[in-house]
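# Sequence plus the predicted model coming up.
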Amino acid sequence: MNDKLKRRNRMVMVSLFGIVAGMVGLAYASVPLYNLFCQVTGFGGTTQRAEAGAERVVDRKVTVRFNADVNNKLPWAFRPEQKEVALKLGETGLAAYRAENRSDKPTVGTATYNVTPDKAGKYFNKIECFCFTEQVLQPGQSVDMPVAFFVDPAMAEDPAMEDVTTITLSYTFFRALDADAVLAQQANQQGSSDKAAPSATATN
């Protein structure tokens, strides 16, 4: 009887450890899985990424508006250079945002983004965007940040999108969590470039 009870207890313990291990693994996997889900479905207004423009253009037009925000922990000014653009579905659009570091120190920003209405996310494709990488601005530096995009012509075939005539593309810049590491890497790269540069030699 005691042996049976011990075996049962061991089985219970093994099962509990398995459940705990599975929960830990799920917690680590949940973020990338959620991000993948958003990218595939456009959930929450998550936009898509494309390597090239659309293969076709249809006559239906949509107006794309631009919005910009900055978290108060990042000492930047950030604004769109244009209020809106109108383009046909499948037509590549070009826009620009302007960012300025208003502090006296180098800072690193990273942008989050989405579109509204949320259901337009799966049709909004970005070909080129400053949001794909972290941005480093030196003290007082101002830069133009381009965005190349298109709205998938397949949107014209979706009955749920018949009421969508305007899409708003929004960005919010935050201070990068790994800002110190990014700045240190940039300093090291600059130092290596300076050492590799040929030194001038004096001639008589």
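Right, received. Where do you want to start? Numbering: from 1, shown residues only.
# only C-alpha atoms for contact and neighbour calcs from this point on.
Noted.
# quick one, strands of this protein?
Remark: strands assigned in the chain by DSSP state E are 48-49, 61-70, 76-80, 84-88, 93-101, 107-116, 124-129, 135-137, 142-151, 166-175.
# Quick check: which of those is nearest to Ser192?
strand 135-137 (18.4 Å; CA to CA).
# how far does the top helix by length along the chain sit from the chain's center?
For the chain, the longest helix by residue count, based on DSSP state H, is helix 2-41. Its chain's average C-alpha position is 30 Å from that of helix 2-41, according to CA atoms, centre = their mean, to the nearest Å.
# Can you say which of the strands of the chain is nearest to Val12?
Across the strands of the chain, the minimum distance to Val12, taken as CA to CA, is reached by strand 107-116, at 44.7 Å.
# so what does that closest one touch, helix or strand wise?
strand 135-137, strand 166-175, helix 179-196 (3 or more CA pairs under 8 Å, 6 or more residues apart in numbering; DSSP states H and E).
# Just confirm Thr166 contacts Arg60, I think it does.
No. When contacts are counted by CA atoms under 8 Å, Thr166 is not listed as touching Arg60 (11.9 Å).
# Look at these two and report which has more neighbours.
Per other CA atoms under 10 Å, whichever of Thr166 and Arg60 has more neighbours is Thr166, with 17 against 13.
# And here is the other one:
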Amino acid sequence: MAGDPQTEQRQRSNRVIAASASAFVAGMVGMAYAAVPLYAMFCQVTGYGGTTQRVEQYSDKILDRKITVRFDANVSGGLPWDFKPVQRDVTMRIGETTQIAYQARNEFNVPTAGRASFNVTPELAGAYFNKVECFCFTDTSLKPGEALDMPVVFYVDPDIVNVPELAQLKTITLSYTFFPIDAAKPVAVAPAGKDGRTDTKTQTTEIGG
């Protein structure tokens, strides 16, 4: 006995809707996985969000016009470091390759580790701020009291003067922030008790925890 045509039609419609919904969900998941690398690539190409450019060659053109680059330093997440630029600013010609340095000192009594992120302001200038050498996104470990000079080699792309919004720009600020990273957690051992034995209980100190 044949089934109800209307019932069969509704079942077919339900199957089509279910298949379409599954395809849509699968597509959204794929787009989500692709979004992160695509966004990172977009930032590198456009300088969006103050993302600077990483290059391996120096500028082949230097303009007579000068620009001042200021340097900012921050620490976050409880990282016990004294972090600062060796010099607060530098004035150079646009296109001229310049080297400066930041210094970090571990002020804690155990080894600690950090990783730096960065940005440039104004954000639109990020696409024209080219770094040849940088310590950003590199794990850095410091022993108790240890200090480290970290160089940054960069230049400002001469094409910046062709951008209407940046044509009269006089100052760029390069800012770094160091965050703590997972490392060997320092352990403080309790002093020996009256019986001369060391207490087996230990206290773990997590940086930024």
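Thanks, I have the structure now. Bear in mind that the values here come from a model prediction, so they are computed numbers and not experimental data.
# still on that earlier bit, pipe the helices and strands packed on strand 107-116 of the first structure into JSON lines and attach distance to Glu81 of the first structure per row.
As requested, these are exported to JSON lines (distance: least, CA to CA, whole Å):
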{"stretch": "strand 135-137", "distance to Glu81 of the first structure": "18"}
{"stretch": "strand 166-175", "distance to Glu81 of the first structure": "13"}
{"stretch": "helix 179-196", "distance to Glu81 of the first structure": "26"}
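# Relative to Glu55 of the first structure, which of those is closest?
Nearest to Glu55 of the first structure, of all those, is strand 166-175, at 20.9 Å by CA to CA.
# after superposition, how close is that closest one to the second structure?
Here strand 166-175 of the first structure, set against the second structure after superposition, deviates by a mean of 0.6 Å using mean CA distance after the TM-score superposition for the first structure.
# Could you find the closest non-adjacent residue to Asp157 of the second structure?
Tyr128 (4.9 Å; CA to CA, 6 or more residues apart in numbering).
# Can you find the partner of that neighbour in the first structure?
Alignment note (TM-score structural alignment): Tyr128 of the second structure maps to Tyr123 of the first structure.
# Ok, Gly27 of the second structure next?
Using TM-score structural alignment, Gly27 of the second structure sits opposite Gly22 in the first structure.
# Next: Pro180 of the second structure.
Pro180 of the second structure maps onto Arg175 in the first structure, by TM-score structural alignment.
# wait, its match sits on Trp76?
No. Arg175 of the first structure lies out of contact with Trp76 (CA under 8 Å); the separation is 9.5 Å.
# Looking at these two, which has the bigger crowd around it?
When Arg175 of the first structure and Trp76 are compared on other CA under 10 Å, the one with more neighbours turns out to be Trp76, at 25 against 20.
# Go through stretch 75-84 of the second structure and flag the buried ones.
Judged by neighbour count (16 or more other CA atoms under 10 Å), stretch 75-84 of the second structure contains these buried residues: 75, 79-81, 83-84.
# Kindly name the residues of the first structure that line up with that stretch.
Under TM-score structural alignment, stretch 75-84 of the second structure corresponds to residues 70-79 of the first structure.
# circling back to that earlier point, list the contacts for the match of Tyr128 of the second structure?
42, 47-48, 151-155 (CA atoms under 8 Å, 6 or more residues apart in numbering).
# Out of those, flag the one nearest to Met145 of the first structure.
Using CA to CA, the contacts of Tyr123 of the first structure come closest to Met145 of the first structure at Thr47, 17.6 Å.
# Counterpart of that closest one over in the second structure?
Per TM-score structural alignment, Thr47 of the first structure is aligned with Thr52.
# so who does the closest residue to its match other than its chain neighbours touch?
Leaving aside its chain neighbours, Thr52 of the second structure sits nearest to Gly126 (4.5 Å; criterion: CA to CA, 6+ apart). Shown in contact with Gly126 of the second structure (CA under 8 Å, 6+ apart): 46-53, 119-120.
# again, 7 Å this time
Residues near Gly126 of the second structure by CA atoms under 7 Å, 6 or more residues apart in numbering: 47, 50-52, 120.
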